[in-house]
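Novice: next come a sequence and a model predicted from it.
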Amino acid sequence: MSEQQLKVIKNTSRKLRVPEAQLAFGKEFTDHMFVMDYSTKMGWHHPRITPYESITLDPAAMIFHYGQTVFEGLKAYRTEDDRILLFRPEKNFQRMNRSSERLSMPPLDEKLVLDYLMELLRIDQDWIPVTEGYSLYIRPFIIATEPNLSLAPSNTYQFYIILSPVGSYYSEGIHPVKIFVEEEFTRAVRGGTGTAKTAGNYSAAYLAQKKASAKGYSQVLWLDGVEKKYIEEVGSMNVFFKVDGEIVTPALNGSILEGITRLSIIELLKDWKIPVIERRISIEEIFEAYKAGKLEEVFGTGTAAVVSPVGELTWNEQKITINNGQTGELSQMLYETLTGIQTGIQTDPFGWTVEVKK
């Protein structure tokens, strides 16, 4: 058997499923998962789909000690005519390889792993929810597995894909969130790992998130780590501002995650002939725009919420309410268009969706 030939071991004991109305994010997992191994001698090899099960690792596995890991997040959607669609999945695996490069990890064959994902989805397709607004969350990740406490990149890795049916991010319809601007802690700096989707970036944000949550805010808006002046991103999404009819978003500067939804929103705005500029934006500029009556909308973009309108921002003891705390017209239009394309309700003029053939 070729070292790249996919082996499939079916699960003979299917799981009991939680009713779709009770689904929470990342709590339930499907019957199968994908696994592939890497060694410096053999490269990536032994791809397989197996029953979903626990992972057994040596206590000295380097993932536990030096955090060498990257991950991705995307979704599979079931359409009204029972097709299965992915949204720009090639972008996720391209970004995964960029993250791996930053973490000194081996690259994947992007086309090959997408084919493997397609087969995994075909096997577990019954897990893709049918309820409107629901989807199957896809989590690919790579971990360093070599049992070695030396401070150097691992010589062995494992690549996994697990699947989780999830409910709608907005159970009662799209609504604005409250954001706290963080000034004490730093998420990332230029030259660090901010552009990589790696575990440490997220656990390092927990303390700031806990502080914000205690104050009644759902998310943290990060400022640059050097001057604590320029806007970077929200914990789980990129951020956009509509100021005097123009859309501005922080430019990718080496510390901001290059969001796939962010890219799609920019391309959509340009297609609509709406001015959109990527540049450095200070938090002071945004608050001044509010005082001048020019701040019209603020919204975040990401895989989970797609578009998340922001109704309130608090910075330096100053609190502002955007668009009277209501979802803006542009935010609503972007959300409906992008989710419409993702779920097949609207036509896809950009070729962004990929159908999983059953």
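Specialist: Here it is on my side, so go on.

Novice: all contacts plus neighbour counts: C-alpha atoms, from now on.
Specialist: Fine.

Novice: so which residues of the stretch 201-350 of the chain form strands?
Specialist: For the stretch 201-350 of the chain, strands defined by DSSP state E, counting those that start in this stretch occupy the ranges 219-223, 231-234, 238-243, 246-250, 276-279, 295-302, 306-315, 318-321.

Novice: packing partners for the second one?
Specialist: Looking back up the chat, that one is strand 231-234. Counting contacts by 3 or more Cα pairs under 8 Å, 6 or more residues apart in numbering; DSSP states H and E, strand 231-234 packs against strand 219-223, strand 238-243, strand 246-250.

Novice: let's see it at 6 Å
Specialist: strand 219-223 (3 or more Cα pairs under 6 Å, 6 or more residues apart in numbering; DSSP states H and E).

Novice: same for the strand it packs on, what does it pack against?
Specialist: strand 177-182, strand 231-234.

Novice: got the angle for the longest one vs strand 295-302?
Specialist: For strand 177-182 against strand 295-302, the angle by axes from the mean of the first three to the mean of the last three Cα atoms, to 10 degrees is 90 degrees.

Novice: structure B:
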Amino acid sequence: MISIEKSSQTKIDKTDFDNLTFGQVFTDHMMISDFKDGEWHEPVIKPYGPLSIDPSARVFHYGQAVFEGMKAYKDKDEKIWMFRPEQNFERINASSKRLAIPEFPKDFFFNGLETLLKLEKDWIKQGFGNSLYIRPFVIATEAGVSASPAKEYKFMIICSPAQSYYSGEVRVKFSDKFSRAADGGVGFAKAAGNYGAQFYPTNLAKEEGYQQIVWTDANSHEYLEEAGTMNIFFRIGDKLITAPISDRILDGVTRKSVIALAERMNIPMEVRKVTVQEILEAADSGNLKEMFGSGTATVINPITGFGNKGKNYDLPKLEDSYAHAFKDTLMKIQYNEAEDPFGWRYEVKE
């Protein structure tokens, strides 16, 4: 039985749900589970608030921190749904294992998450595009600065109400210097340090008028791998192409869903290495029809153009884009407004 300490007052009445900034407002409660004495302890739910943590906690010094991104949705009948949460559970444990963090029990994860969502159900608003963003994460909390894995951790889940995410027109720059990850590294993991290391080169790209970087491989910078924090897809003619997952590329839940949808929609799909040169040639010939990123926050984010070594390329605006078709289909599945032939929806039952 999960222990619940309810907040004495709610912030929901003071929250402007029509003007939310992504990831800035948080719900009334959070889930916490501690790893001590060699085991994870039963999750508890407490009022959302600051943590008291030792300055020598190893997360600050050696970066043992991983996280996930998920969403909950409310349909027209007030039912609460998640989208493929088992994938997120498996991935946070894969990320944890790579950073020598103990894996979290499945029953603790789902019992804690569902209890939290039912408690915060009023924060999940109906309407296409509205959702509750869910952030599970793990940090090393043991005090001490010796360079070794911690023996104590916190697994937490916090939630933030979100509106339909639209980042405007996105132009990207193909990186020819910086790389997101290297062979044998932690690129496949949702490790906090992966994201901190992206900020500087992304800021440089923004100074040049781009919003994101398309990362290339560390060895040769010949292969395109990810766009900012998203997996990336290219449409050449009628064919859709994306890079294969590896120890450098995140195994995105939305990415896998797009690949499955493409097969069901009879869209030619190739999962293979994508070279900078072939994309440049396709753009020059007019065969490059679309580029788009995929991820939990944005679902599908169309890319309007890209730059490479000082040259800019614009992409055509299509009325029948693959990006629109995938986003519409995925969101209708997520909001229980369409058939779910894959069994991706997960109901949070009262």
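Specialist: That came through, no problem. Just so it is clear, the structure is predicted and the values come from calculations on it, not from any experiment.

Novice: follow-up on the earlier one: most tightly surrounded among the helices and strands packed on strand 219-223 of the first structure?
Specialist: A comparison of these by mean neighbour count, using mean count of other Cα atoms under 10 Å, puts strand 231-234 on top with a mean of 24.

Novice: that strand vs the second structure - mean distance after superposition?
Specialist: Compared with the second structure after the fit, strand 231-234 of the first structure shows a mean deviation of 0.6 Å (mean Cα distance after the TM-score superposition for the first structure).

Novice: hmm, back to that, can I get the strands of the stretch 201-350 of the first structure in TSV including distance to Ile161 of the first structure?
Specialist: Formatted as TSV, the strands of the stretch 201-350 of the first structure follow (distance: least, Cα to Cα, whole Å):
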stretch	distance to Ile161 of the first structure
strand 219-223	27
strand 231-234	26
strand 238-243	24
strand 246-250	31
strand 276-279	33
strand 295-302	20
strand 306-315	22
strand 318-321	41
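
Novice: of all these, which one is nearest Ile286 of the first structure?
Specialist: Shortest separation from Ile286 of the first structure across those is recorded for strand 295-302, at 7.1 Å, computed as Cα to Cα.

Novice: can you map out the helices along the first structure?
Specialist: Ranges of helices in the first structure, per DSSP state H, are 62-66, 89-102, 110-123, 199-203, 206-214, 260-271, 283-291, 329-342.

Novice: quick one: closest of the ones you listed to Gln158 of the first structure.
Specialist: Nearest of the helices of the first structure to Gln158 of the first structure, taken as Cα to Cα: helix 62-66 at 10.5 Å.

Novice: in the second structure, what range does that closest one match?
Specialist: Counting by TM-score structural alignment, helix 62-66 of the first structure falls onto residues 58-62 of the second structure.

Novice: coming back round to it: between the strands of the stretch 201-350 of the first structure, which one is nearest to Trp352 of the first structure?
Specialist: The nearest among those, by Cα to Cα, is strand 306-315 at 14.5 Å.

Novice: the inter-axis angle of that closest one versus strand 238-243?
Specialist: With the same axes, to 10 degrees applied, the angle from strand 306-315 of the first structure to strand 238-243 works out at 70 degrees.

Novice: list the superposition-based mean deviation of strand 306-315 of the first structure with respect to the second structure.
Specialist: In the superposition with the second structure, the aligned residues lie an average of 0.7 Å away from strand 306-315 of the first structure, counting by mean Cα distance after the TM-score superposition for the first structure.

Novice: any idea what Ser220 of the second structure aligns with in the first structure?
Specialist: The alignment partner of Ser220 of the second structure in the first structure, by TM-score structural alignment, is Glu227.
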